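Q: The following comprises the amino acid sequence and a computationally predicted model.
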Amino acid sequence: MVLSRQDFRKQIRFKRNQLHSDVQFQASMDLVSQCAQLTEFQNAKHVALYLSADGELITTPLIEWLWRQGKKTYLPVIHPFSQGHLLFLHYDQNTPMVFNRYYIAEPKLDQTQIIPAQQLDIICTPLVGFDSTGHRLGMGGGYYDRTLEPWFKTGHGPKPIGLAHDCQHVDKLPIESWDIPLPKIVTPSQIWDWE
């Protein structure tokens, strides 16, 4: 039986939501160790991440590590006028936060804190699942596929790097024409590299 994209989403989300809090904590620490090895993170000045939800690999320790390295961090905000698109706003300990329509915390919209996506060095992308060829399965809104399309077409701009638990890997995902494969995905135990 061939699983649909929705079936994969259900199965993988269930698996990651079953991870014990101790496992989640250790995974978040291991993620920092993995990312610290990558020249992309060592050389970056502007890094977009996301705040974890729904059992995603916890990104807070990575964000705090980036702050200690003197890097600026940014979080995605759902664009208020351009449907299906993201803005990226500067994020630090004092950033006022609100909940978006998906009940995910994001910075309160402030035009002075927006960075054009092309000025980012890295966009860390959330994902539900990924396969052995670098294809990423998101939640289905297409926000990151739209954001990464210019990079995919030209090879220029911020480098997308996926972050995931090891249990989110599957051999092969069903893909669609609009899906943007990732050049690199970091899990607590491995750096997957397709460059």
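A: Cool, got the structure. None of these values were measured; they are calculated from a predicted model.

Q: alpha carbons only for contacts and neighbour counts from here, please
A: Fine.

Q: Could you pull out the strands in this protein for me?
A: For the chain, the strands defined by DSSP state E cover 46-48, 72-78, 86-91, 97-99, 105-107, 114-115, 122-125, 129-130, 136-137, 159-163, 184-186, 191-193.

Q: pretty sure Ile104 contacts Ala53?
A: Yes: at 6.9 Å, Ile104 counts as touching Ala53 under the criterion of C-alpha atoms under 8 Å.

Q: And the strands of the chain: which comes nearest Ser177?
A: Nearest to Ser177, of all these, is strand 136-137, at 12.4 Å by C-alpha to C-alpha.

Q: coming back round to it: which one of the strands of the chain is the most hemmed in?
A: Mean neighbour counts were compared across the strands of the chain using mean count of other C-alpha atoms under 10 Å; the top stretch is strand 129-130, at a mean of 28.

Q: put this beside the first:
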Amino acid sequence: MTTHREKKAALRMERLALRDAISPEQRIEKSLAIAEHAGDEIEFDPGTVISGFFPIRSEMDVRPLMARLRARGARLGLPVIVSRQQIVFRELVPDGTLVDTGFGTFGPGPDAEEVDPDIMLVPLSAFDATGHRIGYGAGLYDRAIDQIRKKGLNPRLIGIAFDLQEVAHVPAETHDVSLDAILTESGLRHFR
């Protein structure tokens, strides 16, 4: 019998292979499309902390969207891996120094302010129509979200993916964190 973990691993490999096959030119166009779709549609008050991420491998590039959100008054944060089990979010400020933060990406250094996001743009490998997601298997975002919630905060979770990363069903487990919305090149869809 196949376990949830094995099913997730198979879906992860399948969807990441499809994502990897997107040409660099298409990836740029689709990344610009999400900024166009959601740059004004994501609701927040000025000063709201929104965490994004710098793309690794074939991920959607949310930097154009982040720039748009900053122009609307958002404070931006980026994830920084502080151990194999933990990420924190540090504020991304204009002209701030970026350092290697692991997994082939960059983020603010240890001198940057740690922030708790009000809205999180969440990378993923697969998602379904109910808001369940499959990450990359390390559980870093699930643990980070849990730590933020233990502080009494409830960040809005917006998954970032390409349309082709949608699957019919994600085998969700009790510890899995569901998304509030998904943002793809087709637009922003809310789950709750």
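A: Okay, I see it. Bear in mind the structure is a predicted one, so any value in this text is a computation, not a measurement.

Q: Give me the TM-score for this pair.
A: These two chains, once laid on top of each other, score a TM-score of 0.86 by TM-score structural alignment, normalised by the length of structure 2; 189 aligned residues with a C-alpha RMSD of 2.5 Å.

Q: can the strands of structure 1 go into TSV with extra columns for distance to Met29 of structure 1?
A: Output for the strands of structure 1, formatted as TSV (distance: least, C-alpha to C-alpha, whole Å):
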stretch	distance to Met29 of structure 1
strand 46-48	18
strand 72-78	18
strand 86-91	20
strand 97-99	24
strand 105-107	22
strand 114-115	28
strand 122-125	16
strand 129-130	20
strand 136-137	23
strand 159-163	13
strand 184-186	13
strand 191-193	15
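
Q: what's in contact with the longest helix seen in structure 1?
A: Using DSSP state H to define each element, structure 1 has its longest helix at helix 21-37. Defining contact as C-alpha atoms under 8 Å, 6 or more residues apart in numbering, one finds that helix 21-37 of structure 1 is touched by 41-42, 57-62, 65, 165, 186-191.

Q: and the equivalent of Arg75 of structure 2 over in structure 1, what is it in contact with?
A: Arg75 of structure 2 maps onto Lys72 in structure 1 when the alignment is built from TM-score structural alignment. Contacts for Lys72 of structure 1 (C-alpha under 8 Å, 6+ apart) come out as Lys45, His46, Val47, Leu66, His90, Tyr91.

Q: ok, 7 Å please
A: Lys45, His46, Val47 (C-alpha atoms under 7 Å, 6 or more residues apart in numbering).

Q: Test my guess that the second one contacts Asp121.
A: Yes: distance between His46 of structure 1 and Asp121: 5.4 Å, which falls inside the contact criterion (C-alpha atoms under 7 Å).

Q: Show the contacting residues for the residue positioned nearest the centre of structure 1.
A: Taking C-alpha atoms, centre = their mean, the centroid of structure 1 lies closest to Thr125, which sits 1.9 Å from it. Taking C-alpha under 7 Å, 6+ apart, we find Thr125 of structure 1 in contact with Leu49, Pro160, Ile161, Gly162, Leu163.

Q: one more time with 10 Å
A: 48-50, 76, 136, 138, 144-145, 148, 160-164, 182, 185 (C-alpha atoms under 10 Å, 6 or more residues apart in numbering).

Q: For the aligned residue in structure 1 for Ala21 of structure 2, give its distance to Gly55 of structure 1.
A: Superposed on structure 1 with TM-score structural alignment, Ala21 of structure 2 falls opposite Gln18. Applying C-alpha to C-alpha, to the nearest Å, the value for Gln18 of structure 1 to Gly55 of structure 1 is 8 Å.

Q: of the two, who's got more company?
A: Gly55 (18 against 12; other C-alpha atoms under 10 Å).

Q: does that one really touch Arg13, like I thought?
A: Yes: using C-alpha atoms under 10 Å, Gly55 of structure 1 is in contact with Arg13, at 7.2 Å.

Q: quick revisit: look up the residues that both of His46 and Asp121 of structure 1 are in contact with.
A: In contact with both His46 of structure 1 and Asp121: Pro158, using C-alpha under 10 Å, 6+ apart.

Q: picking up where we left off before, give the buried residues for the longest helix of structure 1.
A: The neighbour-count check on helix 21-37 of structure 1 (16 or more other C-alpha atoms under 10 Å) flags Gln24, Ala27, Ser28, Met29, Asp30, Leu31, Val32, Gln34, Cys35, Ala36 as buried.

Q: Give me the mean distance between that helix and structure 2.
A: With mean C-alpha distance after the TM-score superposition for structure 1, helix 21-37 of structure 1 departs from structure 2 by a mean of 1.6 Å once superposed.

Q: between that helix and strand 159-163, what angle do the directions make?
A: Between helix 21-37 of structure 1 and strand 159-163, the angle comes out at 160 degrees (axes from the mean of the first three to the mean of the last three C-alpha atoms, to 10 degrees).

Q: For PyMOL, write the select line for the buried members of the contacts of helix 21-37 of structure 1.
A: Here is the PyMOL command that selects the buried residues among these (16+ other C-alpha under 10 Å):
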select buried, resi 41+57+58+59+60+62+65+165+186+187+188+191
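
Q: taking the contacts of helix 21-37 of structure 1 one by one, which sit in helices?
A: Short answer: the contacts of helix 21-37 of structure 1 in helices (DSSP H) are Phe41, Gln42, Thr60, Pro61, Leu62, Trp65.
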